[in-house]
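Chemist: how does the following fold in three dimensions:
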Amino acid sequence: MRLRPVALLATLTLSSLLLAGCAGTPEGKASPEPTSSSECLVDAKPGAGSDAIKVTGEGVDAKVEVPKGTKFEGVERTILKKGSGDDVHAGDLIAIRYQVIEADTNKVVETSERGVDGVLPMLLDPSNAQNPQIVDSTQSPVFIAAAECAPVGSDIVLALPGQDDQGAVVVYMQTLEELPTTASGKAVDAPADMATVKLAKDGEPAISIPGGEKPTETVVGLLKQGDGPKVAAGDLVTVQYMGVKWSDGTSFDSSWSRDAMPTQFQTTGVVAGFRKALEGQQVGSQVLVEIPPADGYGAVDGNELQKETLVFVVDILGTTPLLAASAE
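Modeler: Here you go, the predicted model:
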């Protein structure tokens, strides 16, 4: 079965891009994996093929033309317009617009139009991209290859040679702005009778368990009110979070413990209480949620959190509606 180009993007890994991108280098060896977020993971260079691509207009309305007979010798990237922002690196959260184009037909097969005003949040998380949990182009390492080590505000074309029975693909991308990695909404009065939260200077929360009885139902409170789009059922969300046990207040999971790097997941892929805390909230909000075992891990026999009431503080940084990638 022939993969649609967007499905092909989701199957690629950073290692395969490194090998393809180095096809024209001496000895054909990939560079060692970088150890610093300031280094380039793929470091794709311009080539005759990517330089030949013509773009008229910009954004999702741009017309992208690949001249007939154009060949791509490897992963090639040409920066059409250099932005004035900071260079993009792994771990950054940026807003993008993009199109994915079949090189042999110039047919547009995917765009960022499903995002708000055609803009999508993209987290450059190389560990997530190597083993994507959701087949979705916003998590593809292809977009890391396109955006990395170029200033925010750039217009870029990334060319991918065909493989197996799949034709060559071109990604046209605009990197628009770097997004905040903590909730940017307005602080509101803390909910009464719930856990209390104190934020460090970098935004990391410290959660104190209240006295009294544990909740028997999931309770959701708002700490900051955002003004962005609402999270819908099944959306891919970008969040920072801290989770602690009601029993002793110790943290059992936190994005802050991973160099404060936000994480992305689908709302349908988390426990019921966490999902209730997310869906219907606006981007930019900070949410406090208390989750009894029935909406947590109560049904998971043997799980260390099976009998625990859980407390989370969640910063909602972005949300993206998902469309299933179907095969042709």
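
Chemist: CA only for contacts and neighbour counts going forward, please
Modeler: Will do.

Chemist: in the helix or strand hosting Ser127, which residues are buried?
Modeler: Using DSSP states H and E, Ser127 sits in helix 126-130. Going by neighbour count (16 or more other C-alpha atoms under 10 Å), the buried part of helix 126-130 is 126, 128-130.

Chemist: elements contacting it?
Modeler: On a contact count with 3 or more C-alpha pairs under 8 Å, 6 or more residues apart in numbering; DSSP states H and E, helix 126-130 meets helix 14-21, helix 141-147.

Chemist: secondary structure element holding the nearest residue to Phe312 once chain neighbours are set aside?
Modeler: Distance criterion C-alpha to C-alpha, 6 or more residues apart in numbering; nearest residue to Phe312, sequence neighbours excluded, is Gly243 at 4.4 Å. Secondary structure from DSSP H and E places Gly243 in strand 236-245.

Chemist: quick check: what element follows that strand along the chain?
Modeler: Using DSSP H and E, the helix or strand that directly follows strand 236-245 along the chain is strand 251-254.

Chemist: what's that following strand packed up against?
Modeler: Strand 251-254 packs on strand 236-245, going by 3+ C-alpha pairs under 8 Å, 6+ apart.

Chemist: quick one: the strand it packs on to chain centroid distance?
Modeler: Computed by C-alpha atoms, centre = their mean, to the nearest Å, the chain-centroid distance of strand 236-245 equals 14 Å.

Chemist: now stretch 276-285
Modeler: Its chain's C-alpha centre and that of stretch 276-285 lie 17 Å apart, by C-alpha atoms, centre = their mean.

Chemist: ok, now stretch 44-59?
Modeler: Distance, centroid of stretch 44-59 to centroid of chain: 24 Å (C-alpha atoms, centre = their mean).

Chemist: ok, stretch 148-155 next?
Modeler: Between the centre of stretch 148-155 and the centre of its chain there are 17 Å (C-alpha atoms, centre = their mean).

Chemist: identify the residues contacting it?
Modeler: Stretch 148-155 is contacted by residues 39-41, 43, 79-90, 172-178 when judged by C-alpha atoms under 8 Å, 6 or more residues apart in numbering.

Chemist: mind redoing it with 6 Å?
Modeler: Outside of stretch 148-155, the residues within contact range by C-alpha atoms under 6 Å, 6 or more residues apart in numbering are 80-89, 173-177.

Chemist: can you give me the end-to-end span of that stretch?
Modeler: End-to-end distance for stretch 148-155, by C-alpha to C-alpha, to the nearest Å: 12 Å.

Chemist: cool, and stretch 269-287?
Modeler: End-to-end for stretch 269-287, by C-alpha to C-alpha: 18 Å.

Chemist: now the buried members of the contacts of stretch 148-155.
Modeler: For the contacts of stretch 148-155, buried by 16+ other C-alpha under 10 Å: 80, 83, 87-89, 173-177.

Chemist: and those, which of them are in strands?
Modeler: Among the buried ones among the contacts of stretch 148-155, DSSP state E puts 80, 173-177 in strands.

Chemist: before we compare anything, build this one as well:
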Amino acid sequence: MKLRTSAAAAALALAAALTLTACADDSGDGATPSASASSSPATEMPEPTKEDVAALESVKVEGDAGKEPKLSFKAPLEVSVPTSRVLDEGDGAEVAEGAQVTIDSVAYLGTDGTAQGSTWQQKAPMSFILGDANYGVLTEPLKGQKVGARLLVANPVQGQDGTTATMVNLVEITDTQKIPTRAEGEAVEPAEGLPTVTLDDAGKPSVEIPEGYEAPKELVTQTLIKGDGAKVTEDQTVTAQYTGWTLDGEQFDSSWDRGAPSSFSLQQVVAGWTQGLAGQTVGSQVLLVIPPDLAYGAQEGHELQKETLVFVVDILDAK
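Modeler: As a prediction, this is how the structure comes out:
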């Protein structure tokens, strides 16, 4: 996944160190959430070995809570499976699966002990839904912890060249809150001739493409539900439920099917997402019809390179 700024690249590197698979993706300039999302819910993590636990216990942490710490250890440090260790118990609200959690984190490469990224330096804490498959490695370690807790999390990360290295992260929980599971607001009558969206009882959308519908040459943005929250800006990270289809009605991605909303920066998605969601309000549901040049058109060999994409997005939060 090629990003647009060095700050965004650092943020993504840090996020990748905390994902379930942490596999690199060099698919182009920007991506829809499908570029890094698993199509199925997170699976149960394997148990760490005694050697994994001992490796993480060897990490020395210097620095007080609330500030960026310094990690030191004898390199190379390796674990075979995701491994965690609680450093400090928190005394704030308890973190529950399905709630939004906000963390600060710093990452070090186990191979040589070099720092790889820090939300403290970026002044940009990471927020996501606990249980989101994109952050599956954090689900069990953070569940039941309280705000203020600090944990070490080590994770084997596979690079683009097929080699695997361990990333060592210190994670500090700074906030948690419940957010809606679907868009809530005033229904908006869509323009005629657009794909028809139907919601099931839980709010999961399905779409019907009208017969003879012609692929638009420009981005189509249609608000379906108008939320009463703050306006989203293009520099924010949004938490959303979404489903994506090609213009023949074939679904290729859905956060609903993964069992949890996803969080992503509007600086790390295709231009159609950035342009279509910026200016919308939190709580809204938005239909996007994105032509290839605002999606994957420039990404040679991408399976969706020539496709016009249809999305229904429920904007649940923005930070």
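
Chemist: just give the TM-score of the two.
Modeler: The TM-score (TM-score structural alignment, normalised by the length of structure 2) is 0.56; 274 aligned residues with a C-alpha RMSD of 5.7 Å.

Chemist: hang on, the earlier thing: quick one: closest of the helices and strands packed on helix 126-130 of structure 1 to Glu113 of structure 1.
Modeler: Glu113 of structure 1 lies closest, by C-alpha to C-alpha, to one member of these: helix 141-147, at 15.9 Å.

Chemist: could you give the separation of the following helix or strand past the closest one from the chain centroid?
Modeler: Using DSSP H and E, the next helix or strand after helix 141-147 of structure 1 towards the C-terminus is strand 155-160. Its chain's C-alpha centre lies 19 Å from the corresponding centre of strand 155-160 of structure 1 when counted by C-alpha atoms, centre = their mean.

Chemist: in strand 155-160 of structure 1, what's buried?
Modeler: Using 16+ other C-alpha under 10 Å as the burial criterion, the residues of strand 155-160 of structure 1 that qualify are 155-160.

Chemist: now it on structure 2. Mean distance?
Modeler: Average distance, strand 155-160 of structure 1 versus aligned residues of structure 2 after superposition (mean C-alpha distance after the TM-score superposition for structure 1): 3.1 Å.

Chemist: now that strand against helix 14-21, angle please.
Modeler: Computed by axes from the mean of the first three to the mean of the last three C-alpha atoms, to 10 degrees, the angle separating strand 155-160 of structure 1 from helix 14-21 equals 90 degrees.

Chemist: circling back to that earlier point, please identify the most buried of the helices and strands packed on helix 126-130 of structure 1.
Modeler: Greatest average neighbour count among these goes to helix 141-147 (a mean of 26), per mean count of other C-alpha atoms under 10 Å.

Chemist: was I right about Ser127 of structure 2 contacting Asp104?
Modeler: No: taking contacts as C-alpha atoms under 6 Å, Ser127 of structure 2 lies outside contact range of Asp104: 9.1 Å.

Chemist: ok, back up a step: quick one: what's aligned to the residue nearest to Phe312 of structure 1 in structure 2?
Modeler: Superposed on structure 2 with TM-score structural alignment, Gly243 of structure 1 falls opposite Gly244.

Chemist: from what I can see its match touches Phe311, true?
Modeler: Yes: using C-alpha under 6 Å, Gly244 of structure 2 makes contact with Phe311 at a distance of 4.4 Å.

Chemist: one step back: export the buried residues of strand 155-160 of structure 1 to JSON lines and tack on distance to Gln225 of structure 1?
Modeler: As requested, the buried residues of strand 155-160 of structure 1 are arranged in JSON lines below (distance: C-alpha to C-alpha, whole Å):
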{"residue": "Asp155", "distance to Gln225 of structure 1": "33"}
{"residue": "Ile156", "distance to Gln225 of structure 1": "35"}
{"residue": "Val157", "distance to Gln225 of structure 1": "37"}
{"residue": "Leu158", "distance to Gln225 of structure 1": "38"}
{"residue": "Ala159", "distance to Gln225 of structure 1": "41"}
{"residue": "Leu160", "distance to Gln225 of structure 1": "42"}
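
Chemist: centroid residue for structure 1?
Modeler: Leu123 (3.5 Å; C-alpha atoms, centre = their mean).

Chemist: so that one touches Ile96, yeah?
Modeler: No: under the criterion of C-alpha under 6 Å, Leu123 of structure 1 makes no contact with Ile96, lying 10.3 Å away.

Chemist: which element is the closest residue to Glu189 of structure 2 other than its chain neighbours on?
Modeler: Once flanking residues are discounted, Glu189 of structure 2 sits nearest to Leu224: 6.8 Å by C-alpha to C-alpha, 6+ apart. Taking DSSP H and E as the criterion, Leu224 of structure 2 maps to strand 220-226.

Chemist: where does the residue lying farthest from the centre of structure 1 sit: helix, strand or coil?
Modeler: The centre of structure 1 is farthest from one residue, Gly212, which by C-alpha atoms, centre = their mean lies 38.5 Å away. Under the three-state scheme (DSSP: H, G, I helix; E, B strand; the rest coil), Gly212 of structure 1 adopts coil.

Chemist: same deal with Glu307 of structure 2?
Modeler: Recorded secondary structure, Glu307 of structure 2: coil (three-state DSSP).

Chemist: show the contacting residues for it.
Modeler: For Glu307 of structure 2, the contacting residues are Pro292, by C-alpha under 6 Å, 6+ apart.

Chemist: and the nearest residue to Ala20 of structure 1 once chain neighbours are set aside, how far from Asp155 of structure 1?
Modeler: For Ala20 of structure 1, ignoring the flanking residues on the chain, the nearest one in space by C-alpha to C-alpha, 6+ apart is Gly74 at 5.3 Å. Gly74 of structure 1 sits 20 Å away from Asp155 of structure 1 when distances are taken as C-alpha to C-alpha.

Chemist: just give me the neighbour total for the residue nearest to Glu189 of structure 2.
Modeler: Close neighbours of Leu224 of structure 2, defined as other C-alpha atoms under 10 Å, add up to 22.

Chemist: does it touch Leu288 like I think?
Modeler: No: with contacts counted by C-alpha under 6 Å, Leu224 of structure 2 stays clear of Leu288, the gap being 10.3 Å.

Chemist: name the helix or strand for Val312 of structure 2, please.
Modeler: Here Val312 of structure 2 is covered by strand 309-318, with elements defined by DSSP H and E.

Chemist: can you show me the helices along structure 2?
Modeler: For structure 2, the helices defined by DSSP state H cover 6-16, 50-57, 119-122, 136-142, 255-258, 271-277.

Chemist: good, wrapping up.
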